[in-house]
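S.K.: Give me a 3D structure for the following:
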Amino acid sequence: GLHPADDARLIRTLDRLRDLGNTVLIVEHDEAMMRAADHLIDMGPGAGEHGGEVVAAGAIEEVMACPRSITGQYLRGERRIPLPAHRREGNGLVLTIKGARENNLKNIDVHIPLGKFVCITGVSGSGKSTLIAEILYKKAAQLLYGAKDRPGQCDGILGLDHIDKVVNIDQSPIGRTPRSNPTTYTGTFTPIRELFASVPEARLRGYSPGRFSFNVRGGRCEACQGEGYIEIEMHFLPDVTVPCEVCKGKRYNREALEVTFRGKNIAEVLDMTAEEAL
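M.R.: Next up is the predicted model:
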């Protein structure tokens, strides 16, 4: 997500590396980077189980000529991201950051309209993250939630009484532990476990939803503690992980796996993609 000005500098740097006799490989889908490349390898055609193929390879003209390439469709203008015909009016309220002067900010005032999709842009290092993450978010979290992080320096923020919640979405890992997965993070693991506990076979055996958790004793594989793998400590080398020989990576014991819903046991359901599950 570089600014176009930074894009151009990066491309020039990569060109110089190539001109010195190096082979430069980059994983990227920025249009300017693709147009600057000597050779493209386009993977796809889709994502996840719908991908995994080399759809097109060669100069950019060859990728653009490939009818299966979604990348090519965008490069030749056949597909595009449409601009909205009408911009949102917002709710008429405004957040105002007064006298922001953290890091390189020059004692600036910034007005942010509420109820709109607002983009903070600028070249790398221009102060975007300082303004929003260090000043606005931390100050709002302090007032709304009693957060302890010290906000960046400013004279004040006006209009925080117009909002009741602030959420910071950053690049931090969403899982708190190695056991986290999309179902535990989104909260859908609980209803899935309750669903398995409600099937006739589970009720006959007296299984509760906890029986279908890989975090506690009962239904989990005790050989691997519900991890699905065993970590082997190696002297002088990185540790090695191997699939559990007892559960074969399924995390559950035989009794828990004998309970099925529509022909699938709990391990098979957790192995599904969202598309398969729906």
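
S.K.: CA atoms for contacts and neighbours, from now on please.
M.R.: Noted.

S.K.: Helices of the stretch 51-200 of the chain, residue ranges please.
M.R.: For the stretch 51-200 of the chain, the helices defined by DSSP state H, counting those that start in this stretch occupy 60-65, 70-75, 128-129, 138-145, 182-186, 189-198, 200-205.

S.K.: Take those helices and write them to JSON lines, including distance to Asn215 and mean neighbour count.
M.R.: Listed next are the helices of the stretch 51-200 of the chain as JSON lines, based on distance: least, Cα to Cα, whole Å; neighbours: other Cα atoms under 10 Å:
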{"stretch": "helix 60-65", "distance to Asn215": "47", "mean neighbour count": "18"}
{"stretch": "helix 70-75", "distance to Asn215": "41", "mean neighbour count": "19"}
{"stretch": "helix 128-129", "distance to Asn215": "37", "mean neighbour count": "16"}
{"stretch": "helix 138-145", "distance to Asn215": "30", "mean neighbour count": "18"}
{"stretch": "helix 182-186", "distance to Asn215": "11", "mean neighbour count": "12"}
{"stretch": "helix 189-198", "distance to Asn215": "12", "mean neighbour count": "17"}
{"stretch": "helix 200-205", "distance to Asn215": "19", "mean neighbour count": "14"}
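
S.K.: For Val269, find the nearest of those.
M.R.: Set against Val269 and scored by Cα to Cα, the helices of the stretch 51-200 of the chain come closest in helix 189-198, at 8.8 Å.

S.K.: Here is a second sequence; please produce its structure as well for comparison:
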Amino acid sequence: QVTFHDDSIVDICRLSVEEAHTRLSGWLESSEDDGTPESAVIRKVLPHLVSRLGFLERVGLNYLTLDRSTRTLSGGEFQRSRLAGALGSGLIGVGYVLDEPTIGLHATDSQKLVSCLEDLRDQGNSVLLVEHDLAVLRQADWIVDLGPGGGRRGGRLVVSGPPEDVMACSESVTGAHLAGRMAERPRQRREVDPDHAVTLRRANLNNLKDLEVAVPLGVLCAVTGVSGSGKTSLVSGTLVPLLSAELSGRKCEDVGTPAAELDWPEDSGLDRVVLVDQSSLGRSPRSTPATYTKIWDEIRKVFAQTRMARAKGFDSRRFSFNTDPGRCEECSGRGHVTVEMQFLPDLVVPCRACEGRRFDAETLRVKYRGKSVAEVLEMSAADAVEFFENFPRVVSLLQTLVDTGLGYMVIGQPTATLSGGEAQRVRLSTELGRRRRGPSLFVLDEPTTGLHADDVSRLIEVFDRLVDAGNSVVVIEHHPELIAAADWVIDLGPGGGAGGGRLVATGTPHQLVDQADSATGQMLREVLNPAG
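M.R.: Here you go, the predicted model:
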């Protein structure tokens, strides 16, 4: 076995980036140029390795192990790993384009990322970001603001210039948020009842270190911490499976839940745990936001009530593209057909019979307010709210999409084309549209992913509605405005990977501000006391 300083290459690859950087830096500092082959290797190879590991740390990936498969990385982690490679390349005159690189990053890690981007710029490169983070936008040299809305209401240039010009533009929603002109809705912070909480003890999944923490019920609770601090391990990996097993009456060991102790008030009336994650909404190519949220069931009823539909004897089943008799027979309601290519990837082309409209000619002749069902499927959620204004049930379901920041979304687009953040908000919209049930615990992992500051404000109102209706909401979050709006904050850390997994602070956002060892508290100080 080949070893170096008693470590094999397998041993080194099992280390996190931070641990490897510390160990290799120690080797480099302790080495002497004595002419031996070992010292020659150290002097020639180690500086390059230490430099590359340093770049990975700077972009906030210090918690990743070196043997981690790239297929298991999130989009943001993969993007930042490529950025680290760019930093180490030393190239100049290159244009770098990054799509929301701060996704999944704590505010402190975002600042490290901005520092890396500024280094690229100073080396003679150009850096273009697609970004919503207000702190990053304030440090940009130039901002191109598009809008004024989303989807079909956007696509126009609102303002282009340095941050000061954007903040001075009265038509820019982004500028209003940057300048602090947006009037905040008065919020009454809810009191936390220490006896009305779920308590976890001896939680040790992944990097958690026998953690004991109380998660209050009946409030909006934010779980925070730097990247890799153990937030997902605590909430999605421990709290959700344990509490779900308790509520279903199953033994924890029978369902493969992690080892931890759970104590919760059985008189809380808690009915279920709802994990609203960012996984795909389904593998069916027929699935759309309209069908997934059951909005399409209500819209089909609207078309079945039209004069022409009644005259032809059409019921609501006629307006489904998933079943006969109304769907196109040629493409079976898909709107496209797949042409098999013997030595090439299959080719997907629009159906020639229905021209991509999914329905047969007879069904398309039935119209409501001059629109066929195919044309309704091409509407955005916001447009559909106005179109079906005379049907309160349809409007209430569509409004949940608008409230969760999806007003721009075409209700008939395949769910397979949605991003993880969009899929998560469609799930949340579905829960909001359901009939009232018993008190539920809603758990969301970074629900603000891909949202503009204006949409985050709407999302906070949605969470308030859920809590005011008797539910509990737990969010794993980095977004400063959402954390500041929470009733209770659980901050993990202090670092990521092996340096995390501990409880740093708990309390209201204002109480965390006074915690000197809490990175989240320091970030909240700037949000809650901008003048200070």
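
S.K.: mind putting the helices of the stretch 51-200 of the first structure in TSV, distance to Glu227 of the first structure included?
M.R.: Shown next, in TSV, are these (distance: least, Cα to Cα, whole Å):
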stretch	distance to Glu227 of the first structure
helix 60-65	42
helix 70-75	38
helix 128-129	37
helix 138-145	35
helix 182-186	14
helix 189-198	16
helix 200-205	23
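
S.K.: Looking at these, which is nearest to Gly156 of the first structure?
M.R.: Using Cα to Cα as the measure, helix 138-145 is the one of the helices of the stretch 51-200 of the first structure that comes nearest Gly156 of the first structure, at 8.8 Å.

S.K.: For the closest one, give me every contacting residue.
M.R.: Ala147, Lys148, Asp149, Arg150, Pro151, Gly152, Ile157, Leu160, Asp164, Lys165, Val166 (Cα atoms under 8 Å, 6 or more residues apart in numbering).

S.K.: Just name the closest of those residues to Arg205 of the first structure, please.
M.R.: Lys165 (44.7 Å).

S.K.: Map Thr13 of the first structure onto the second structure.
M.R.: Counting by TM-score structural alignment, Thr13 of the first structure lines up with Cys116 in the second structure.

S.K.: what does Thr130 of the first structure give?
M.R.: Aligned partner of Thr130 of the first structure by TM-score structural alignment: Ser233.

S.K.: Touching, its match and Leu211? I think so.
M.R.: No. Taking Cα atoms under 8 Å as the definition, Ser233 of the second structure is not a contact partner of Leu211, at 11.0 Å.

S.K.: Can you show me the strands along the stretch 401-532 of the second structure?
M.R.: 440-445, 472-476, 488-493, 502-507 (DSSP state E, counting those that start in this stretch).

S.K.: hey, which of the ones you listed is tucked in deepest?
M.R.: strand 488-493 (a mean of 26; mean count of other Cα atoms under 10 Å).

S.K.: measure stretch 225-243 of the first structure end to end?
M.R.: Taking Cα to Cα, to the nearest Å as the measure, stretch 225-243 of the first structure stretches 12 Å from start to finish.

S.K.: Buried residues in it, which are they?
M.R.: Neighbour-count burial for stretch 225-243 of the first structure, with 16 or more other Cα atoms under 10 Å as criterion, is recorded at Gln225, Gly226, Glu227, Gly228, Tyr229, Ile230, Pro243.

S.K.: Could you verify my assumption that Tyr137 of the first structure touches Asp170?
M.R.: No. Between Tyr137 of the first structure and Asp170 there is no contact under Cα under 8 Å: 11.7 Å.

S.K.: how many other residues sit next to whichever residue in the first structure pairs up with His106 of the second structure?
M.R.: Aligned counterpart of His106 of the second structure in the first structure: His3 (TM-score structural alignment). The number of residues packed near His3 of the first structure is 11, by other Cα atoms under 10 Å.

S.K.: How about His3 of the first structure: what's its closest non-neighbour residue?
M.R.: Val123 (5.3 Å; Cα to Cα, 6 or more residues apart in numbering).
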